[in-house]
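K.L.:
Take a look and give me a structure for this.
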Amino acid sequence: MQWKAHGERQIYTNPWVNLCLVDVQQPDGRRWEYHVVRLRHLAVAAVVNDHREVLMMWRHRFITDAWAWELPMGLVEEGETPDQAASREVLEIGCGTGRTLAYLAQRGVNAKGVDLSPVMAANTTKR
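P.N.:
Below is the predicted model:
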């Protein structure tokens, strides 16, 4: 037998996460509100070169207070396919499209990007 959902209500939302209460009933008849965290869709890229090396980022995560290697990933924006989002995230590891650097610069951060591609470096300069 399966659990049955009788309804759902959102109790918190922001651009990254939604917290909901779902009215559920177990197969034995017990019923209560169950907390559910719903995340937006993510795109993850595994970029592997001819030497079977994988592109990864060394990042600090606030919640776990730990550094770890991660694959490039990010939210799929409205009107964007998962493939497009994954490509965008890979480009942004360097200076890429310049979106991240532009965001930081607009907030007064002395942001600099390094990219081997003259085209990507030029795109960043335009922003």
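K.L.:
hey, let's count contacts and neighbours off CA atoms from now on
P.N.:
Will do.
K.L.:
residues touching the residue nearest to the spatial centre of the chain, list them.
P.N.:
In the chain, the residue lying closest to the centroid (Cα atoms, centre = their mean) is residue 74, at 2.6 Å. By Cα atoms under 8 Å, 6 or more residues apart in numbering, the residues touching residue 74 are 42-44, 85-86, 89.
K.L.:
One more, please, to line up against the first structure:
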Amino acid sequence: MSDDVTLKQSSTVYSNPYLEVEDRTYSHDGREYRYVVARQPEFSVVGAVTKEGKILMMRQFRPGPGHFTHELPAGMVDPGDTPEETARKELLEETGYTGRIEAVTTAYVMAYSTAKRHIFLAHDCEKIAEPEEDPGVIGEPFLMDPQDFAGLLRSGDMLDLDAALILAARLGIPVF
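P.N.:
Below you'll find the predicted structure:
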């Protein structure tokens, strides 16, 4: 099989500030393949641990699932910002905490999206401010013990599961 894949056609079928949906046609080895692709921005997600060993989490309402979920602090990478700057900024804005940021990895979110998730760990976090009010967010930060974190990962009520599993592995928290 050759690696020669050519984009033949692309048209936008939907667009808003956070999502653009494209209908794409590719050719490969004499055949055409049609896909629907979500064009989405890159974002950073931060697994954060306090100096006391607590894990910093967010509880937020998410319209896709239609209920509150648990997740790590995260946000879109703004034009001109680096993923690390975004991680640091989102951690502070969403939780009021700051810490030593460590880049871990970058991964695509899924096969039919252009979004990349930059995963960071924040060590020795300390609260230095109150979380910022965001009129578009229904949620709050909270602290969690490592053993409760493992249970949350098994519960299926966790967004950014890949980043959370990396945090658990780095902290030596057995999950499964």
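K.L.:
mind checking what the residue nearest to the centre of structure 1 lines up with in structure 2?
P.N.:
By TM-score structural alignment, residue 74 of structure 1 lines up with residue 75 in structure 2.
K.L.:
Which strand or helix spans its match?
P.N.:
In this assignment (DSSP states H and E), residue 75 of structure 2 forms part of strand 74-76.
K.L.:
Give me the mean distance between that strand and structure 1.
P.N.:
Mean deviation of strand 74-76 of structure 2 from its aligned counterpart in structure 1 after superposition (mean Cα distance after the TM-score superposition for structure 1): 0.5 Å.
K.L.:
chain center to that strand: distance?
P.N.:
Offset of strand 74-76 of structure 2 from its chain centre (Cα atoms, centre = their mean, to the nearest Å): 6 Å.
K.L.:
Just the buried residues of the helix or strand following that strand, please?
P.N.:
Per DSSP H and E, strand 74-76 of structure 2 leads on to helix 83-95 as the next helix or strand towards the C-terminus. Applying a neighbour-count criterion of 16 or more other Cα atoms under 10 Å, one finds 83-84, 86-95 buried in helix 83-95 of structure 2.
K.L.:
Closest one of those to residue 166 of structure 2?
P.N.:
Set against residue 166 of structure 2, the nearest of these by Cα to Cα is residue 87 (15.8 Å).
K.L.:
which ones are touching the residue nearest to that closest one when sequence neighbours are not counted?
P.N.:
In this structure, residue 87 of structure 2 finds its nearest non-sequential neighbour in residue 44, 5.4 Å apart by Cα to Cα, 6 or more residues apart in numbering. When contacts are counted by Cα under 8 Å, 6+ apart, residue 44 of structure 2 touches 74-77, 83-84, 86-87, 117-120.
K.L.:
Tell me which of those residues you also see in structure 1.
P.N.:
Shared with structure 1 under both residues aligned by TM-score structural alignment, their matches' Cα atoms under 8 Å, the contacts from the contacts of residue 44 of structure 2 are 74-77, 83-84, 86-87.
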